Structure formats: structure tokens, C-alpha cells
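Prediction below, plus the sequence it came from.
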Amino acid sequence: MEQQGIKLAYLLTVVNASIIGLSFLFTKMALEYANPIDTLAFRFALSFAVMTIPVLLGRVRLHYRGKPLYKALLLAVTYPLGFFTFQTFGLQHATSSEGGILYAFTPVLTMLLAFIFLKEATTVRQRLSIFLSVFGVLFIFVMKGSSIDWTNVTGMFLLFLSCLAFAGYNVLARSLLRTFSPAEITYMMLGIGFVTFFAVSLASHAAAGTLDLLVAPLASGPFLVSIVYLGVLSSLVTALTANYALSKMEASKMSVFSNLSTIVSIAVGAMFLGEDITLYHLIGSALIIVGVTGANLSLGRKKIKQGSLHSDRIKA
């Protein structure tokens, strides 16, 4: 049973990366009709509403009594609040390519934080594999002609903080999942994201006298499709899959899978946007896959057992 849980965790991390890779396309679509904060407000409102349905029906049972809720609140501060806030404002001062380059370093930050706070040890092979996956992402961006403008201190700093926030989430969630179930962590994350982003959006529109602009995007079909994808799949499903995986495997191993989203983005660009796939795309993708595989090769049954925290208990 334990090995089945580990296998499921690996499968879900691939699903997670695939959904995130597609999310960039739907985020672009949504931002054509609404500003970033409004988009986040609708995104988390839908994700929280969808998960509330099985909670109210008793299909998903939550048990928060006697558990360290303040730590769960701190988790929500790192993700989604910290990550999306720093990312949104960072991209106002920097390019999406610069954001992609810095985001590739998230597994490295996760590995460092996991070593400091969780005492997660990594082998030389695992460290080299993680760096190889990062290099694969950087190779693709550099060959595309992307670079970092180091004179743009504000944008770079905010994007770095967004990566640090996501790395912090990986590490803190790994720790909290000894006490909370993946469903409990996910529901609290989505609820806090919904309340915070919707309150900020509503307050800003009320102050500017533009409340009509808040609901105007809902008349657009493409916007609704985008919000359904971002809210249900890219927020709810990714949170559940990530939290389940983190309950079964080390944070450093889980985080490196995020670089697979770059490969999915390339495939989506080719299929739906008519973008060309070049030799450097293939080389970079191969480096990412080899790096992810090398960082997660099984080291034996003992190591597997140490990597598992507990089974996902959604039903009582």
C-alpha cells in the first residue's frame, strides 16, 4: 500500500506540472478581460466554492480542532498570498521571460530550505540532477534570446520573493502534512486566497467607483472558460495533488517536477499558438527530464518509507 501511495504521488506531480504548464495560456486569455487581482479573486472564489460542495455534502470531512491553525495560516501567507502577490507586482516591473528564468530556481531554493528546516539530506547525484533540470530551463530561455535585466532591481527582487514564497510553501506544507490531511490544508489555502483577493479587488473597485468593471468580464465566454480552468484545475486540483505528493515524498524531490511545466508550455505553444519547436527546445526538454528523473530515482525501500508521512484521509 505504501509503495502504491508513492507511485500515485509521482503520477500526481506529473499531472500537477502539466496543469501548470497549460495555465499560462489560460492566464493570458483571462488577463485580456480583467486585471490580475480581479482574475485572482474570481479564480480562488470558484476553487473555494467547488471544494465547499463536497465539504457541505459530507464527502470531504475536515478536522481542524486541536491542530496548529496558526501554522496553516502561515502556509497560506506563503502560498497563495505571497506567491501570487509578489509574482503579480513583479511582472509589472519585469518580463514574463525573466519570471520564467527565476522560477526555474525554485527547486534549488526548496532544496536549501528543506535541508535547513526539515533536515532533508540529498545525495550528490540528486543535487546534480536538480541543477541539471534548472539548466535545461535556462538553456531554453537563453536560446530564445531571453535574458535578465539586472538593472531592474524592483522586478527581480519581487520575482525572487515569489520563488522564495513557493519554496517556503513546499517546505512548510511537507511539515504540516504530518498533522493535517491534504484536503484540510488545501481547503484552508483556497479559503484564505478567496477572502483576501476578493476583498482587495472589491475594495479597490469600490474606492475607484468601478464596481461595474468587476463583474463585466463575467459576460465573456473566453474569460469564463479561463476562470474555470484556473480555478478548478490550476488552483484546486494542483493544490490537492501537490499537498498529497508532499505527504508522500521529500519537498526537494517534489519541487523539481515544477520544471516539467516548461515542457508542457512548449508543447501547448506549438499545438495551439503555432509556435515552432526547435532543436534547443528538444535539448532543453531532455535535460529537464533527465534531471527530474535523476533527482527522484528510488534509493530503496528504506528511503521510500522515510519519504512517506501518512495516507491521505479525505473520508473519515
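Received, thanks. Numbers count the residues shown, from 1 in each chain.

For the rest of this, base every contact and every neighbour count on C-alpha atoms.
OK.

Please enumerate the helices of the stretch 201-316 of the chain.
Taking DSSP state H, counting those that start in this stretch, the helices of the stretch 201-316 of the chain run over residues 211-215, 221-228, 238-246, 251-256, 260-272, 279-296, 301-307.

ditto for the stretch 1-150 of the chain
For the stretch 1-150 of the chain, applying DSSP H, counting those that start in this stretch gives helices covering 2-31, 36-56, 69-76, 83-90, 96-103, 106-117, 124-143.

now the last one against helix 260-272, angle please.
Translated: helix 124-143. Angle, helix 124-143 to helix 260-272, by axes from the mean of the first three to the mean of the last three CA atoms, to 10 degrees: 40 degrees.

Same question for the fourth one.
Note on geometry: by the same axes, to 10 degrees, helix 83-90 and helix 260-272 are set 60 degrees apart in direction.

what sits up against helix 83-90?
36, 99, 154-159, 161-163, 165-166 (CA atoms under 8 Å, 6 or more residues apart in numbering).

adding another structure so you can compare the two:
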Amino acid sequence: MKKWQTYLVLVFIMMMWGFNVPALKTLVTEFSPVTITSLRIFTAGVTVFIILAIMKKIRKPTRRESFFIIGGGLLNVVSHHYFLSVGLTQTTSTNGGLILGTGPLLTALLASVILRNRPTVIKVIGFLLGGIGVSIIVLSGGEGLGNLNSGDAMVFISIFSQALSFIIISRAAKTLDPRLLTGYMLVFGSVILFIIGLITEPGEISQLDEASIGIWVLFLASAMLATALGHMLYNHSIGKLGAAETSIFLNLNTFFSLVGAALFLGEKITSYHLLGLVFIILGVICGAGTLEELITKRKRQRFYSKKQHNHHF
């Protein structure tokens, strides 16, 4: 797959994840957050294994790969989803959105420290532009920046866990197919989350039979499309592009969740949101390395045309 095709796939994933936000809001108001999250992720994990079985891609992981699965599952599934679902109930959506917007920058910093993957000046500018775009969108919500509290700390732990898991995924992708890694991580993480749900939300599982068919259709769409297909493709992209370059696309998530809220929950899109989108797109172009590739291509073309010109004379 060519780089631009991977970029298109990532934009499609961000649209799915963005539209998934209003769906998740609906699900966590209908059910207890931790219990329903564990069931949604388990359904996603089973879906991934069904897809991989059709593709004949399932194999037993090695002992070393099992450590990556456990580490990735605990960080990407258990810690990220638990602290996010609990943290968002204790803070404003403005604070939560801004903290989540630091994800790409955190991933780039961790990649440069752990993987010795130093980002270029243009990429750093891209991460900062993306952060500005996310800030414009989130702060234009009118809630204002509330005082930092324990909920904000939980959201930060959630996004830090996810950023750290991307480093593990990029390491594991060298020997284990990232899509298979995704399946193992989702199933393992969901079982741990379900146990946490049984302890923190006792008796809440009895709520499940009270939900309407429409809610269950929403649940399956969220689990099978956004979580299963989305994570499979995203982790596959990490294997192709690297953790930092892939994470810059997460900034688009904020904009698409806004579009989803406008389409499904009747919320308004303002000129501030569109301004934020411009910064996010500029951030993606710089942060994903697209601008650098164009500059290198131009320099190469100029060099060859100059060489041919001199050779002509």
C-alpha cells in the first residue's frame, strides 16, 4: 500500500472514530460505562478474529509477542478506556477534549525518547499546529477552561497510556501482524475490564435486557466498525508509518466527533470549528511528513533537470 493510500485510510478511520463519539455518549448513558465498554471491546475482538480467520492470518504468539499483547492490552484497552470513561464523568468536556488533543504530541515525545525517533522541525511544527487546531475547536464550545481536578488527571493517564501503547504496537509490528496483535489485545483487555466492571459496577449487567433494539444496533455498529475495523486498520498503519506519524491523524478525530454531534445530536458547527480544522489539516500535512516528501521531491527534480541541462551543453 502506498503512503497516500495509508493516509486516506487514516482519514477514514478518524471519521469512523469521530462519529463513534456520539454513539458512545448514548451507550454510556443507557448502561454502566465500564461494563458496556468491556462488552463492546470484547465484541470488537471477536470480530477481528473472525476477519483474520477468513484471511487465514491467525497464529499463536511467541513468548516475547505475548508480553507485547499483555502490555498493549493493559495500556491501550484497560487503562485508556477505564480512566477515560471515569475521568470524563468528573471533568468538563472542554478540559477532556484539550487533554485528549495532547495525544499526538505525547506519542511523538515518547517515540523520540524510547525509540530514539527524533522528529524533524517541520514535524514538530505539525504537532503544534494540530494542537492549536484542537484547542480552537474545544475552547469554542463556550464552557471555558475549568479548574483542573482529579477527572483531568484521569483523562491524562488515559491518553498517556494510549500514547505508550502505540510505541509497544510499533515494536511488536516488526514480528507480529498488527491486526492479529489488535485482536489479542482487545480480547485480553476486555476480559480485564469486565472483571473491573463486576467489582466497581455490581449488578449492572442485569440492565442489559432493558435496552431497545435500536441501542443494540448502535452497540454492534460501534463495536464492529469503529472499534474492530478502526483499530485493526490504525494499528496496521502504525506498522507502515510509525507511531508518531500515525498519531498526528488523531487530531482529525476532534473535528469528526463535532461533525457527528452536529449530524446525530443536533449540535452547531461554527466558523471557529472550521478555523480549527484548517490548523489540524496543516498539522497533518507537516506532522505526517507529507510536506517534507514534497520538498525532497522538488529538490530531486530540480537536481536532475539541472544535471540534464548541464549534460546537454
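That came through fine. All values reported here derive from a predicted model rather than from experimental measurement.

coming back round to it: tell me the one of the contacts of helix 83-90 of structure 1 nearest Ile266 of structure 1?
For the contacts of helix 83-90 of structure 1, the residue nearest Ile266 of structure 1 by CA to CA is Gly99; the value is 15.8 Å.

what number of residues lie near the residue mapped onto that closest one from structure 2?
In structure 2, Gly99 of structure 1 lines up with Gly96, judged by TM-score structural alignment. When neighbours are counted by other CA atoms under 10 Å, Gly96 of structure 2 registers 23.

repeat for Thr29 of structure 2
Residues lying near Thr29 of structure 2 (other CA under 10 Å) number 9.

what about the closest residue to Ala167 of structure 1 other than its chain neighbours, distance to Cys163 of structure 1?
Leaving aside its sequence neighbours, Ala167 of structure 1 sits nearest to Thr110 (CA to CA, 6 or more residues apart in numbering; 4.6 Å). From Thr110 of structure 1 over to Cys163 of structure 1 the distance is 9 Å, taken as CA to CA, to the nearest Å.

same question, Tyr229 of structure 1
Separation of Tyr229 of structure 1 from Cys163 of structure 1 (CA to CA): 23 Å.

So for these two, which residue has more residues nearby?
Neighbours were counted for Tyr229 of structure 1 and for Cys163 using other CA under 10 Å; Cys163 has more, 27 against 22.

now for the more buried one: what does it line up with in structure 2?
Counting by TM-score structural alignment, Cys163 of structure 1 lines up with Ile159 in structure 2.

Give me the buried subset of the contacts of helix 83-90 of structure 1.
For the contacts of helix 83-90 of structure 1, a burial check counting by 16 or more other CA atoms under 10 Å picks out Pro36, Gly99, Gly155, Met156, Phe157, Leu158, Leu159, Leu161, Ser162, Cys163, Ala165, Phe166.

quick one on the thing from earlier: go through the helices of the stretch 201-316 of structure 1 and pick out the most buried.
helix 251-256 (a mean of 28; mean count of other CA atoms under 10 Å).

hmm, who's touching it?
Outside helix 251-256 of structure 1, the residues that reach it (CA under 8 Å, 6+ apart) are 13, 106-108, 110-111, 114, 130, 133, 167, 170-171, 174, 242, 245-246, 292, 295-296.

mind listing what Gly287 of structure 2 touches?
Gly287 of structure 2 neighbours (CA under 8 Å, 6+ apart): Ile122, Lys123, Val124, Ile125, Gly126, Phe127, Glu245, Ile248.

Could you rerun that using 7 Å?
Contact analysis of Gly287 of structure 2 by CA atoms under 7 Å, 6 or more residues apart in numbering lists Ile122, Lys123, Val124, Gly126, Phe127, Glu245, Ile248.

Which member of these is positioned nearest Arg63 of structure 2?
Glu245 (28.6 Å).

Map that closest one across to structure 1 for me.
Aligned partner of Glu245 of structure 2 by TM-score structural alignment: Lys253.

Could you measure from its match over to Ala94 of structure 1?
Relative to Ala94 of structure 1, and taking CA to CA, Lys253 of structure 1 is found at 29 Å.

Same question for Leu214 of structure 1.
26 Å.

Can you pull up the most central residue in structure 2?
Closest residue to the average C-alpha location of structure 2: Leu250 at 5.5 Å, with CA atoms, centre = their mean.

ok so, going back, tabulate the contacts of helix 83-90 of structure 1 (CSV), appending distance to Glu2 of structure 1 and secondary structure.
Output for these, formatted as CSV (distance: CA to CA, whole Å; DSSP: H, G, I helix; E, B strand; the rest coil):
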residue, distance to Glu2 of structure 1, secondary structure
Pro36, 41, helix
Gly99, 37, helix
Thr154, 46, helix
Gly155, 43, helix
Met156, 42, helix
Phe157, 41, helix
Leu158, 40, helix
Leu159, 37, helix
Leu161, 35, helix
Ser162, 33, helix
Cys163, 31, helix
Ala165, 30, helix
Phe166, 27, helix
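
ok so, going back, of the buried ones among the contacts of helix 83-90 of structure 1, just say which sits nearest to Thr210 of structure 1.
Closest to Thr210 of structure 1, out of all of those and judged by CA to CA, is Pro36, at 15.4 Å.

What's that closest one aligned with over in structure 2?
Aligned against structure 2 by TM-score structural alignment, Pro36 of structure 1 finds its counterpart in Pro33.

Look up the closest residue to that match, ignoring the ones flanking it.
Distances taken as CA to CA, 6+ apart place Ser85 nearest to Pro33 of structure 2, at 6.3 Å, with adjacent residues excluded.

which residue sits farthest out from the middle of structure 1?
Centroid-distance maximum for structure 1: Gly209 at 33.4 Å, with CA atoms, centre = their mean.

how near is that residue to Gly291 of structure 1?
Look at Gly209 of structure 1 and Gly291 of structure 1: by CA to CA, they are 51 Å apart.

Need the counterpart of Thr110 of structure 1 in structure 2.
Applying TM-score structural alignment, one finds that Thr110 of structure 1 aligns to Thr107 in structure 2.

what's around that match, how many residues?
26.

Now do the contacts for the residue nearest to Ala167 of structure 1.
Thr110 of structure 1 neighbours (CA under 7 Å, 6+ apart): Ala167, Gly168, Asn170, Val171, Ala251, Ser252, Ser255.

For the residues you listed, could you give me CSV that also reports distance to Leu287 of structure 1?
Below are the contacts of Thr110 of structure 1 laid out as CSV (distance: CA to CA, whole Å):
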residue, distance to Leu287 of structure 1
Ala167, 22
Gly168, 25
Asn170, 23
Val171, 25
Ala251, 21
Ser252, 18
Ser255, 16
